[in-house]
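1. One predicted model, sequence on top.
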Amino acid sequence: MRRAQLKFDARRHLSGKYGDALGVAVVTSLIAGALSLALTLGNRWFMPDLKLPFVNGLDGLGGKGPALGDLFQWMDDYLARIRQAWPLIALGILITLSATALYRIFVGNVISVGRERWYLRAAHNDVAPPFSIMFTLFRRGQYGKTVGGMFWVSVWLFIWSSIPAAIFILGLLPSQLVYLHAFLNRTTPTQGLVLRLAKQYGLPLFFFSLPMIAVSLLLAMVMTVVLIRKRYSYRLVPYLLADNPSLGGRRALSLSKAMTRGSLWRLFLLDLSFMGWILLCLMCICFPWVTLHLFAPYYFMTWAEAYKMLRDQASMRGLVRMEELGYVRVS
């Protein structure tokens, strides 16, 4: 896999189609981010207002800052308001998590696959494909299979993502309990407090030690590497479903793992080669969203080229027939 050739082909296929490719990237991003904006505005109904004492009336900017006692008092008041309104807060969190998951499953994933379908078609034609092609997966016969296929992959990604997160949280939880008790009681964390908490929660002292934190961080890092490998081995599923949604999640996932076997490091380096562009876009502090989307068509088209190359190699190796992906053999 030659990155330079993939990027050259991507630029060639974007020639004369960049405006359409940019529109596809922007619309996809807007649809995916619409729910986040709505939930951000809606959360104001569930969470107590957060008014810090040092930003009230510009206190602390030019004069005397708030005393430590004022901060503790503010924290006590805010925690009391949270305890009082916890049913409403819990409802808000439940609605947010449920709406986010459902929107991602039934809309966001389908739009993402539709975006890859547009870029794949653009990479096969001299003219830009119709803009509406990214919405064709919402048709009867394709929508349900696309939703099911992406949901299957999302489940596995969630499982692999949960492992390092659980290790990290559980590994640091005992030490964080010490600091939480010290903060709530306005004392300093001492060995006596550690001994008392270990006895109270029935935990070995090792769980509160620095070696425990080090072991947890090391295991979390190892599982994060495993997670990254899994993400790249599943990376071609949206492209396979874009070619033929009837493949289903199991077959698409199996094909993706087979097609990327031996190429995971090269795919990682392909993403890494774009870091310079991404950092350059982020340097435009005033308009990072705009600059990142100006760069997005180049990135998406390069990945479409990578998929095409791996797909052709898989076909030659007998892993999949092009007819299975929805292509018609020309005699």
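-> Cool, the structure landed. Not measured: the values here are computed from a predicted model.

2. drop to CA atoms for contacts and neighbour counts, all remaining ones
-> Fine.

3. ranges for the strands of the stretch 1-150 of the chain?
-> Here the stretch 1-150 of the chain has no strands by DSSP state E, counting those that start in this stretch.

4. Please spell out which residues along the host helix or strand of residue 299 are buried.
-> For residue 299, the host element (DSSP states H and E) is helix 288-316. Using 16 or more other C-alpha atoms under 10 Å as the test for burial, helix 288-316 gives 288, 291-308, 310-312, 314.

5. Show me where the stretch 201-331 of the chain has its helices.
-> Counting by DSSP state H, counting those that start in this stretch, the stretch 201-331 of the chain has helices at residues 210-233, 237-243, 248-260, 264-272, 275-283, 288-316.

6. wait, I meant the stretch 1-150 of the chain
-> Using DSSP H, counting those that start in this stretch, the helices of the stretch 1-150 of the chain run over residues 3-14, 18-42, 68-84, 86-103, 109-124, 143-184.

7. okay if I get the ones you listed as JSON lines plus distance to residue 282 and mean neighbour count?
-> Output for the helices of the stretch 1-150 of the chain, formatted as JSON lines (distance: least, C-alpha to C-alpha, whole Å; neighbours: other C-alpha atoms under 10 Å):
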{"stretch": "helix 3-14", "distance to residue 282": "21", "mean neighbour count": "18"}
{"stretch": "helix 18-42", "distance to residue 282": "17", "mean neighbour count": "15"}
{"stretch": "helix 68-84", "distance to residue 282": "34", "mean neighbour count": "13"}
{"stretch": "helix 86-103", "distance to residue 282": "26", "mean neighbour count": "14"}
{"stretch": "helix 109-124", "distance to residue 282": "23", "mean neighbour count": "23"}
{"stretch": "helix 143-184", "distance to residue 282": "26", "mean neighbour count": "17"}
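
8. what about versus this one:
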Amino acid sequence: MWTCGQLKQRAKYSLANKYWSALLASLIIWGITYGITWLLSIVSSTAMFSSLFPSLLNNSYSYGSYSYGSYYEVSQFFLRMLPTMILTVVMSFLPQFFAFHPLQVGELNWYSRNRETPARPGYQNLFCAFTRTSYWKVVGAMAYRYLFLFLWTLPALVPYALIFVIMAVAQTNASVAFLMPLLLLVVIGLIVLPIIASLRYVFIPWILADNPQIGYRRAMELSKIMTWGQKGHIFGLYWSFFPWYLAVLGATFLTCGFGAVSIIFLIPYLQATYAELYAQCRHNAIQSGQCSLEELGFASPANSQLPPSYPNA
């Protein structure tokens, strides 16, 4: 059984003399993601302003009352704004599926290859998901994972709706107020469901980084296999980085927000540790015969093993 300390020590080993290269790889992904988001926000703001400005000029306002136009004018205003609102929502989701998810897979590919070779991987690995044979399979698999995790969050929303209903009924009938503590316990219990689901399918982007053409069904199945009996340990590994996040939060507070940039310098350490976690769980699945190296895109059995010089391997 692995420990958090062992994975972190291996991550430091894999980053030895390659930390700045890893930071540059993450900065490339971050810069592209931020650039796309910034451009789309400009387009969305421009479309919103172009729809709103003519409406403001054509509306007659009455500052002495609460009436700012007839019902017809208000309805026409919202009808004119509706296409822009739909465009804004669509533009917030499309880049996530068609650009950010493949970029995430590429970044994970870089960190996986980084731990397997003494030399720095090429930065072309960051765009491995954008090939003709891999792109749509990666997009489809990541979209399916996104949809599946979203569906797991829906049960947790039901008690919230019931809480509002009980609060409304309690205004006239106080006898139902005793149900509130019970519903709060149900809410807390149902919050665990999406957490478990996210841990169960946490390795899907890593599996796609190894073999982008593996397909969403097999990727989900392998992720469940690799995380079977490991979810508590994986959650503990994530939680072990909490002091680092507190340090970033403290730096942000002390520097009036500028310290938030320090989170960028933590990314290589985080990703390298998660790469070690995936490699360990992948190794366990291969040793148990539940998947093969060839299925994960490897040509040599040695690629699945930890290098002999790794400490605590």
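-> Nice, I can see it. For clarity, every value in this text was computed on a predicted model and none was experimentally measured.

9. Can you calculate the TM-score here?
-> Once superposed, chain against chain, the TM-score is 0.80 (TM-score structural alignment, normalised by the length of the second structure); 282 aligned residues with a C-alpha RMSD of 3.0 Å.

10. Dump the helices of the stretch 1-150 of the first structure into CSV; add distance to residue 135 of the first structure as well.
-> Shown next, in CSV, are those (distance: least, C-alpha to C-alpha, whole Å):
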stretch, distance to residue 135 of the first structure
helix 3-14, 20
helix 18-42, 10
helix 68-84, 43
helix 86-103, 16
helix 109-124, 6
helix 143-184, 10
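
11. Relative to residue 268 of the first structure, which of those is closest?
-> Closest to residue 268 of the first structure of those is helix 3-14 (C-alpha to C-alpha; 11.0 Å).

12. after superposition, how close is the closest one to the second structure?
-> On superposition with the second structure, the mean distance recorded for helix 3-14 of the first structure (mean C-alpha distance after the TM-score superposition for the first structure) is 0.6 Å.

13. Which residue numbers in the second structure does stretch 247-261 of the first structure align to?
-> Following TM-score structural alignment, the aligned partner range for stretch 247-261 of the first structure in the second structure is 214-228.

14. Can you give me the buried ones in the matching stretch?
-> For stretch 214-228 of the second structure, the buried set under the neighbour-count rule, 16+ other C-alpha under 10 Å, comprises 214-216, 219-220, 222-227.

15. any idea what residue 86 of the second structure aligns with in the first structure?
-> Match for residue 86 of the second structure (TM-score structural alignment): residue 94.

16. Can you name the residues that contact its match?
-> Residue 94 of the first structure makes contact with no residue, according to C-alpha atoms under 8 Å, 6 or more residues apart in numbering.

17. How much space separates residue 91 of the first structure from residue 44 of the first structure?
-> Distance, residue 91 of the first structure to residue 44 of the first structure, by C-alpha to C-alpha, to the nearest Å: 13 Å.

18. And for residue 239 of the first structure?
-> Relative to residue 44 of the first structure, residue 239 of the first structure is positioned 38 Å away (C-alpha to C-alpha).

19. quick one, which of the two is more surrounded?
-> The neighbour comparison of residue 239 of the first structure against residue 44 (other C-alpha atoms under 10 Å) goes to residue 239, with 25 against 11.

20. if we can go back for a sec, the helix holding residue 299 of the first structure vs the second structure - mean distance after superposition?
-> Helix 288-316 of the first structure, aligned to the second structure and superposed, deviates on average by 0.7 Å (mean C-alpha distance after the TM-score superposition for the first structure).

21. Against which helices or strands is that helix packed?
-> Using 3 or more C-alpha pairs under 8 Å, 6 or more residues apart in numbering; DSSP states H and E, the elements in contact with helix 288-316 of the first structure are helix 3-14, helix 18-42, helix 109-124, helix 248-260, helix 275-283.

22. Quick one: map residue 152 of the second structure onto the first structure.
-> Mapped onto the first structure by TM-score structural alignment, residue 152 of the second structure lines up with residue 160.

23. OK, contacts around that match?
-> Residue 160 of the first structure touches 227, 230, counting by C-alpha under 8 Å, 6+ apart.

24. Mind doing that once more with 6 Å?
-> Contacts for residue 160 of the first structure (C-alpha atoms under 6 Å, 6 or more residues apart in numbering) come out as residue 227.

25. Would you mind measuring from it to residue 12 of the first structure?
-> 37 Å.

26. cool, and residue 95 of the first structure?
-> Applying C-alpha to C-alpha to residue 95 of the first structure and residue 12 of the first structure gives a distance of 45 Å.

27. Equivalent analysis for residue 18 of the first structure, please.
-> 10 Å.

28. I'd like the buried residues of stretch 214-228 of the second structure as TSV, with distance to residue 187 of the second structure appended.
-> What follows is these, written out as TSV (distance: C-alpha to C-alpha, whole Å):
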residue	distance to residue 187 of the second structure
214	36
215	34
216	30
219	30
220	27
222	30
223	27
224	25
225	28
226	29
227	25
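
29. Okay, angle between the helix holding residue 299 of the first structure and helix 109-124 too, please.
-> Angle between the axes of helix 288-316 of the first structure and helix 109-124 is 70 degrees (criterion: axes from the mean of the first three to the mean of the last three C-alpha atoms, to 10 degrees).

30. So what's the gap between helix 288-316 of the first structure and the chain middle?
-> Mean C-alpha position of helix 288-316 of the first structure versus that of the full chain (C-alpha atoms, centre = their mean, to the nearest Å) differs by 18 Å.
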